[in-house]
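Engineer: sequence first, predicted coordinates after that:
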Amino acid sequence: MNNRSRKLLSARNPLSARRNWPLTAAVLGTVLVVTGCGSGDAETASSASPSSSAASATPGVSPSTGASTDETGAASPGSSAPAATPTDSTGTGAASAPEACAAADLAGEVEENIGGGAAGSVYRTLVLTNVSSEPCTSAAGFPGVSYVDDTSNDQIGAAAVRSGEDAAAGGSFVLEPGQSVVAELKETRAENYGQECEPHQATKLLVYPPEDLQSLEIPHEILACENPNVELLSIGALQKR
């Protein structure tokens, strides 16, 4: 049927055309609903797509490395606690010993021991006292001791040999002002060696505290031997008095 026939038929039967309007409207509404749904889904997918893309493009969160950044982007230290500092029992920090006793901090003397004589020798006590105004630390070793001529200030003969070396406990002693350390001093009589001794009058002892390159002098008059092979002096380890 051609268009002209349809128009003639419609003109002839207007009721028939009206009967078909509701059906046509229903079909058209269905098409619009389906089209609208499809368009909404597309818009939803389109609007969701950028978010998904942005999410996929966002770098993953990396584990904390102990540092953070401030508002300027500069790295700041992490919040981890600093290493602990050793402290003493009072919690005020590691305790430190007083400085070593220098020769200038000490005064020396030789004490006579009652009944300290032996055949051909005499036992005395060497005393070193802290005469400074501050505590100091004395090593518990052997002092260096020798006879000295007051005129030339030169050493006479051999220096003192160590006696009872196994008795040196090591370590150190803290000397408050006025406190002392002592060591046994043995002196053999120069007369025992005759002319081999090469006698020479000594007027003082030269004493080097342990681990010190400086010395102190103690007045001490005695006959000494210039012969370096004759050992008249022996000294013990220092002990706290």
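Structural biologist: Structure received. All figures in this text were calculated on a predicted structure; none of them were measured in a lab.

Engineer: can we go C-alpha only for contacts and neighbour counts from here?
Structural biologist: OK.

Engineer: give me the number of residues near Pro14?
Structural biologist: Here the number of neighbours of Pro14 (other CA atoms under 10 Å) works out to 10.

Engineer: meant to ask about Thr129
Structural biologist: For Thr129, using other CA under 10 Å, the count is 20.

Engineer: got another one to weigh against that:
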Amino acid sequence: MNAAPADQIRLLDLQAIDSKLDQLAHRRRSLPEHAEIDRATADHTALKDLVVAAQAQLGDTEREQTKAEQDVEQVRARSARNQQRLDSGTGSPRDLENLQHENESLAKRQSDLEDVVLEVMERLDSAQTRVTELTARLDHSTVVLTEAEGRRDAAFAEIDAEAEKVRRDREAVAQVIPADLLKLYTRLREQQGGVGAARLFQRRCEGCRVEFAAADLNAIKAEAADAVVRCENCGRILVRTSESGI
């Protein structure tokens, strides 16, 4: 392949621009906010699960308290009815005696149930406190996550604006490079880790950093000025300039 020396030198300008775009893309991918957001998201998700579990436990405990209070009320009501009959003296002596014994049992039952109510109330208080604490932590984690996402988005906007300007510069350079030379450069760039063209600078390929022997330099020097030379070591387009040392 042949291409005017000026077009080959333009490849170095294009390579510099493409390397800049690669750096910007890497910078975008490597923002410290990404790791911060990952951590904050994991914390937020874990806290959401804890809040849901705590709220479920609180609901269960509230229902348990309602049931325990209803049990106490039922015993109180039955004891009150029995007491009314005892006070009225209605019934046979045996019936009244049985009512008296039942009320004594109900008094013991009521005392036990009231102890249950107190125990459930203590657990309910703890459950409510846990929901409050976890909800506050969840709210804080939401703020942390939102702030991290805001910093990431601001960094994205800055990087993307710079990348857009660099892409416009690239278009201006790429459109004056012959299509076949540009196609070769693009293919080699994809194959060679982002570098498709490298300068021959003082006997060395700046793509792979290999220094050429004198015989190899003489062979390169013998090539026509418009010949597209490739580095025998890395295969990249080797662009000759006044600083090539040949």
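Structural biologist: Nice, thanks for sending it over. Here the structure is a predicted model, which is why all the values come from computation and not from measurement.

Engineer: can you calculate the TM-score here?
Structural biologist: Here the TM-score for the pair of chains, by TM-score structural alignment, normalised by the length of the first structure, is 0.26; 104 aligned residues with a CA RMSD of 5.8 Å.

Engineer: which residue ranges of the second structure form helices?
Structural biologist: With helices called from DSSP state H, the second structure shows them at 5-29, 32-88, 93-174, 179-191, 214-222.

Engineer: would TSV of those helices with mean neighbour count and distance to Arg240 of the second structure be doable?
Structural biologist: Listed next are the helices of the second structure as TSV, based on neighbours: other CA atoms under 10 Å; distance: least, CA to CA, whole Å:
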stretch	mean neighbour count	distance to Arg240 of the second structure
helix 5-29	17	8
helix 32-88	16	40
helix 93-174	16	18
helix 179-191	15	15
helix 214-222	13	9
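
Engineer: the ones you listed into CSV, with extra columns for distance to Cys205 of the second structure?
Structural biologist: Shown next, in CSV, are those (distance: least, CA to CA, whole Å):
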stretch, distance to Cys205 of the second structure
helix 5-29, 13
helix 32-88, 34
helix 93-174, 23
helix 179-191, 15
helix 214-222, 11
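
Engineer: which of the ones you listed sits closest to Arg230 of the second structure?
Structural biologist: Taking CA to CA, helix 214-222 is the member of the helices of the second structure nearest to Arg230 of the second structure, at 9.3 Å.

Engineer: determine the longest strand present in the first structure.
Structural biologist: Of all segments of type strand in the first structure, defined using DSSP state E, the longest is strand 106-118.

Engineer: quick one: buried residues of that one?
Structural biologist: Of all the residues in strand 106-118 of the first structure, those buried under the rule 16 or more other CA atoms under 10 Å are 106-110.

Engineer: measure Ala183 of the first structure to Arg162 of the first structure for me?
Structural biologist: Counting by CA to CA, to the nearest Å, the separation of Ala183 of the first structure from Arg162 of the first structure is 11 Å.

Engineer: how close does the residue at minimal distance from the centre of the second structure get to Leu134 of the second structure?
Structural biologist: For the second structure, the residue nearest the mean C-alpha position is Asp38 (3.1 Å; CA atoms, centre = their mean). The gap separating Asp38 of the second structure from Leu134 of the second structure is 20 Å, by CA to CA.

Engineer: closest to Ala45 of the first structure out of the buried residues of strand 106-118 of the first structure?
Structural biologist: The closest of those, once distances to Ala45 of the first structure are taken by CA to CA, is Leu106, at 95.5 Å.

Engineer: residue ranges of the helices in the first structure, please?
Structural biologist: For the first structure, the helices defined by DSSP H occupy 3-12, 14-57.

Engineer: one step back: which one of the helices of the second structure lies nearest to Val239 of the second structure?
Structural biologist: helix 5-29 (6.2 Å).

Engineer: same for that closest one, what does it pack against?
Structural biologist: In this structure, helix 5-29 of the second structure makes packing contacts with helix 93-174, strand 197-201, strand 237-240, judged by 3 or more CA pairs under 8 Å, 6 or more residues apart in numbering; DSSP states H and E.

Engineer: rerun at 7 Å
Structural biologist: helix 93-174, strand 197-201 (3 or more CA pairs under 7 Å, 6 or more residues apart in numbering; DSSP states H and E).

Engineer: since that was my last question, I'll sign off now.
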